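Q: Generate coordinates for the sequence data below:
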Amino acid sequence: MQTRASEQTIEGGLVDPVMELQAGFRAIMGAMAQPGTVHRSDTSAKPPLPLTPLAALAALTLCDYDTTLWLDADLDTQVVRAWLGFHCGTSIVDDKALADFVLTGDAMQLSDLAAFAPGEQEFPDRSATLIVQVPSLSGGQHLRLNGPGIRTFSTASPKGLPENFVAQWEGNNARFPLGVDLILCGPEGFLSIPRTTRINLLEV
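A: Take a look at the predicted model:
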């Protein structure tokens, strides 16, 4: 069993790390610059379940030896911890309030965005970025987004977010310039919602 666990820890990394991490970074930055739009990036990552390839790519792209990462209950397994530690070197912490990045396998567990690091008045960039796995970037609540990076408004309907997500996000907006940023990872790609984005629920 130790041999199998060790093999799973090492295997499943990026075939071409330089090119894939550059492409992943461009896709994530594009998603951050254009909230509500889907940006695709192919990856060869084969992480241990239930971590998905695109969420793994986001973690490998953003996390390194100088960052801290918190995992939710779905992803906090010995194998996932070891795989992330081996491939990106990030330090995994048990206190969500101390994490630079948050990786969650179940968006429904985002019941309190205020529990994550909001940054500091002098250093608002020290807030947490949440990497959130969702089953799809469509088919959920219909959201209207506006704010920086959006010409008039954009719409998105990521599946799997909590029912009270819009209310939670209003609270996140209210803390600006503090607050968290979201990177949603679905099979289609990345969709970002920065703290500067305002969200309303659309009636369909």
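Q: all contacts plus neighbour counts: C-alpha atoms, from now on.
A: OK.
Q: right, and the helix or strand after the helix or strand harbouring F25?
A: Element membership of F25 [criterion: DSSP states H and E] is helix 17-33. Following helix 17-33 in sequence order, the next helix or strand is strand 38-39 (DSSP H and E).
Q: packing partners for that following strand?
A: Using 3 or more CA pairs under 8 Å, 6 or more residues apart in numbering; DSSP states H and E as the contact definition, the elements that strand 38-39 packs against are helix 17-33, strand 189-193.
Q: if you set the cut-off to 10 Å instead, what comes out?
A: Strand 38-39 is packed against helix 17-33, strand 181-186, strand 189-193, with contacts defined by 3 or more CA pairs under 10 Å, 6 or more residues apart in numbering; DSSP states H and E.
Q: Touching the following helix or strand past the shortest one from outside, list them.
A: It refers to strand 189-193. Stepping forward along the backbone from strand 189-193, the first helix or strand reached (DSSP H and E) is strand 198-201. Contacts made with strand 198-201 from outside it, assessed by CA atoms under 10 Å, 6 or more residues apart in numbering, are listed as 141-148, 153-157, 165-167, 169-170, 172-173, 193.
Q: for comparison, sequence B:
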Amino acid sequence: MMNKLQTRIASHPSDWTPLVQQRAFRRILDAFSYPGRINELETQATHVLPLVLATLADPATTLADPCELVAAADRQRLGAKSASADQAQFVVMPGSQLPAVEPASGTLDSPERGATLVLVVDEIKQGDELVLSGPGIQSSVSLQLSGVDPQWWKLRKQWNSGFPLGVDLVLLDERSVVALPRTIKVAIEGGR
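A: This is a model prediction of the structure:
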């Protein structure tokens, strides 16, 4: 839950082993292949955030952690270069807090330079219901999330309005990951 985020989230030593990272990578890839699908990650840490970052980020990437959710030792071990939230490839934020700046959305020559926002939410499977549609989803799929400010969905729509430019979202709770690539449309059930 979000009040747990008042202290930084730390990894477990096993999060840094190749086998654990390979398993996590397959599940994160599955999450991107099937947007809205909930994938459980195996970690002995209290939260999957460090494992997800250990799997995706490396010294060739840039990372912004404006709310300082990641433990300092894990930031150092990742080796990712620090960058501002409007320039970084990966931006870690609590879902309950809106960003102070607009994340990178790429360029027409390099749309892949759009940021991946890693949102730490209270719980996946509980809370407000979202209806997702787009590539990788037959018709539509429902997803429930708690601990996400509803304004995130308006901002995401704005940031992704100039496809292929935009941002991708990775949603995390203590044990699960869900991916929402920029091509996915998100509607809040009930039209809020």
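Q: Could you get me the TM-score between them?
A: Overlay of the two chains. TM-score (TM-score structural alignment, normalised by the length of structure 2): 0.86; 182 aligned residues with a CA RMSD of 2.1 Å.
Q: sorry, back to before: how about the helix holding F25 of structure 1: buried residues?
A: Within helix 17-33 of structure 1, the residues scored as buried using 16 or more other CA atoms under 10 Å are 17, 20-21, 23-28, 30-33.
Q: Return the closest of the residues you listed with respect to A82 of structure 1.
A: Compare each of the buried residues of helix 17-33 of structure 1 with A82 of structure 1 using CA to CA and the shortest gap goes to P17, at 18.2 Å.
Q: Strands along structure 1, start to end?
A: Remark: strands of structure 1, listed N- to C-terminal, are 38-39, 68-71, 91-92, 101-104, 129-133, 143-146, 154-156, 181-186, 189-193, 198-201; assignment by DSSP state E.
Q: whereabouts in structure 2 does the last one align?
A: To tie it back to what came earlier, the one meant is strand 198-201 of structure 1. Using TM-score structural alignment, the residues of structure 2 aligned to strand 198-201 of structure 1 are 185-188.
Q: before we move on, what about stretch 169-180 of structure 1?
A: Aligned using TM-score structural alignment, stretch 169-180 of structure 1 spans residues 156-167 in structure 2.
Q: circling back: make a markdown table out of the strands of structure 1 and add distance to P53 of structure 1 and mean neighbour count.
A: Rendered in a markdown table, the data for the strands of structure 1 read as follows (distance: least, CA to CA, whole Å; neighbours: other CA atoms under 10 Å):
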| stretch | distance to P53 of structure 1 | mean neighbour count |
| --- | --- | --- |
| strand 38-39 | 15 | 20 |
| strand 68-71 | 16 | 23 |
| strand 91-92 | 19 | 20 |
| strand 101-104 | 13 | 25 |
| strand 129-133 | 10 | 25 |
| strand 143-146 | 26 | 19 |
| strand 154-156 | 22 | 18 |
| strand 181-186 | 9 | 24 |
| strand 189-193 | 10 | 25 |
| strand 198-201 | 28 | 18 |
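Q: Using JSON lines, please lay out those strands together with distance to G13 of structure 1.
A: Converted to JSON lines, those look like this (distance: least, CA to CA, whole Å):
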{"stretch": "strand 38-39", "distance to G13 of structure 1": "21"}
{"stretch": "strand 68-71", "distance to G13 of structure 1": "18"}
{"stretch": "strand 91-92", "distance to G13 of structure 1": "18"}
{"stretch": "strand 101-104", "distance to G13 of structure 1": "18"}
{"stretch": "strand 129-133", "distance to G13 of structure 1": "18"}
{"stretch": "strand 143-146", "distance to G13 of structure 1": "35"}
{"stretch": "strand 154-156", "distance to G13 of structure 1": "31"}
{"stretch": "strand 181-186", "distance to G13 of structure 1": "18"}
{"stretch": "strand 189-193", "distance to G13 of structure 1": "18"}
{"stretch": "strand 198-201", "distance to G13 of structure 1": "36"}
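Q: among those strands, which is nearest L62 of structure 1?
A: Proximity of the strands of structure 1 to L62 of structure 1 was assessed by CA to CA; the nearest stretch is strand 101-104, lying at 8.3 Å.
Q: Run the chain-centre distance for that closest one.
A: 6 Å (CA atoms, centre = their mean, to the nearest Å).
Q: Show me what that strand is packed up against.
A: Against strand 101-104 of structure 1 (3+ CA pairs under 10 Å, 6+ apart) you get helix 53-62, strand 68-71, strand 129-133, strand 181-186.
Q: Cool, thanks, signing off.
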